[in-house]
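Enquirer: My questions are about this predicted structure, shown below with the sequence.
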Amino acid sequence: MSGRPTPHLPSQGAESGTAAPFYPRLGDLAADTARGGRVGVVVALPGEGAATYHLQPPGGGTPWSAPADASTLRPVPAKATHATLLVRDALYDHRARQGSMAILVHHEDGSSTEAVLVLTPPDMERLHSQTERILTERERSLGGAP
């Protein structure tokens, strides 16, 4: 054993294979599954003069309520803005016949998430061609040979 905590194990308090429950805070965006995934801003919390969550469309409009246990509410993830390569070796899986590269996905809220860019052989050829074109353009802009 590594001595590091493994919160996915039931003996350490989390149920195996489940994510932590989502309890939105005031001002959070939440998607309400009882309303077909409608997104709203949490404008009142249970216990603060309300028995339920109160939500309102982000641009204004008719508010609605959701159960106090937040069972129908889901987080609305921040949108990705761009991805950058991580400094790790690219891999090729002969069995799957695909390559992979580690990337860091940046989100508009300033957070980031590690992910893997999976490339099929045609994707790899296209990426090689596009990268070569970019490098040629860079050379031209630096005054190098065309």
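Expert: Here it is on my side, so go on. Quantities reported herein were computed from a predicted structural model and do not represent experimental measurements.
Enquirer: contacts, neighbours, all on C-alpha from now
Expert: Will do.
Enquirer: what ranges do the strands span in this protein?
Expert: Here the chain has its strands, by DSSP state E, at 29-32, 38-44, 53-56, 64-66, 73-75, 80-85, 91-93, 98-107, 112-119.
Enquirer: Quick one, which of those gets closest to residue 131.
Expert: When the strands of the chain are compared by CA to CA, strand 80-85 sits nearest residue 131, at 13.3 Å.
Enquirer: returning to that earlier point: so which of the strands of the chain is nearest residue 142?
Expert: Proximity to residue 142 (CA to CA) singles out strand 80-85 among these, at 23.0 Å.
Enquirer: okay, now the one to match up with it:
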Amino acid sequence: LSAGAPFHPRLGDLALDLAKGGRIGVVVALPSDSSASYQLRPPSGGEDWRASSDGTTLRPVPARPTHATPMQRDAIYDHRAQQAALPVTVHYEDGGTCDTLLVLTPGQVELYYAQLAKVIEAREAAREHAR
């Protein structure tokens, strides 16, 4: 079990329960005078379980990334690390974003250079065909 700041989810929130091996559940009941625990249910249905009312075993479920887009900044090559870095924005299901770097080995740079050249050729051929 990993100790950390308690998470106190609201009714309907998704929560990850460390005491259940990282199992994810929907909070269907909150701790109250009549219940000393959270009650969770698998999102797709199934058997409910309980988590301690102090929230120490619960964690928020992060939104999943949907895609990444290149930022309008130059890629850089670090010759000491022998890798390239392309600034990208990662987009999440909940509408959030995060700016980070896509790190590529020299072999990956060469592979994507060849693949992008083919995409550019296909785009140009489609433009010519449309005229």
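Expert: Here it is on my side, so go on. Keep in mind that this is a model prediction, so the values were computed, not measured.
Enquirer: about what we covered before: tell me which of the strands of the first structure lies nearest to residue 140 of the first structure.
Expert: Closest to residue 140 of the first structure of the strands of the first structure, according to CA to CA: strand 80-85, at 23.7 Å.
Enquirer: Pull out the buried residues from the closest one.
Expert: residue 83 (16 or more other CA atoms under 10 Å).
Enquirer: Where does it end up in the second structure?
Expert: Alignment of strand 80-85 of the first structure against the second structure: residues 65-70, by TM-score structural alignment.
Enquirer: after superposition, how close is the matching stretch to the first structure?
Expert: Once fitted to the first structure, stretch 65-70 of the second structure is off its aligned match by 0.8 Å on average (mean CA distance after the TM-score superposition for the first structure).
Enquirer: ok, the residue positioned nearest the centre of the second structure to residue 12 of the second structure distance?
Expert: Closest to where the C-alpha atoms of the second structure average out (CA atoms, centre = their mean) is residue 64, at 3.5 Å. Relative to residue 12 of the second structure, residue 64 of the second structure is positioned 18 Å away (criterion: CA to CA, to the nearest Å).
Enquirer: neighbours around residue 111 of the first structure, how many?
Expert: Residue crowding around residue 111 of the first structure was assessed by other CA atoms under 10 Å; the count is 10.
Enquirer: same deal with residue 87 of the first structure?
Expert: Residue 87 of the first structure is flanked by 9 other residues according to other CA under 10 Å.
Enquirer: corresponding residues in the first structure for stretch 9-22 of the second structure?
Expert: Stretch 9-22 of the second structure lines up with residues 24-37 of the first structure when matched by TM-score structural alignment.
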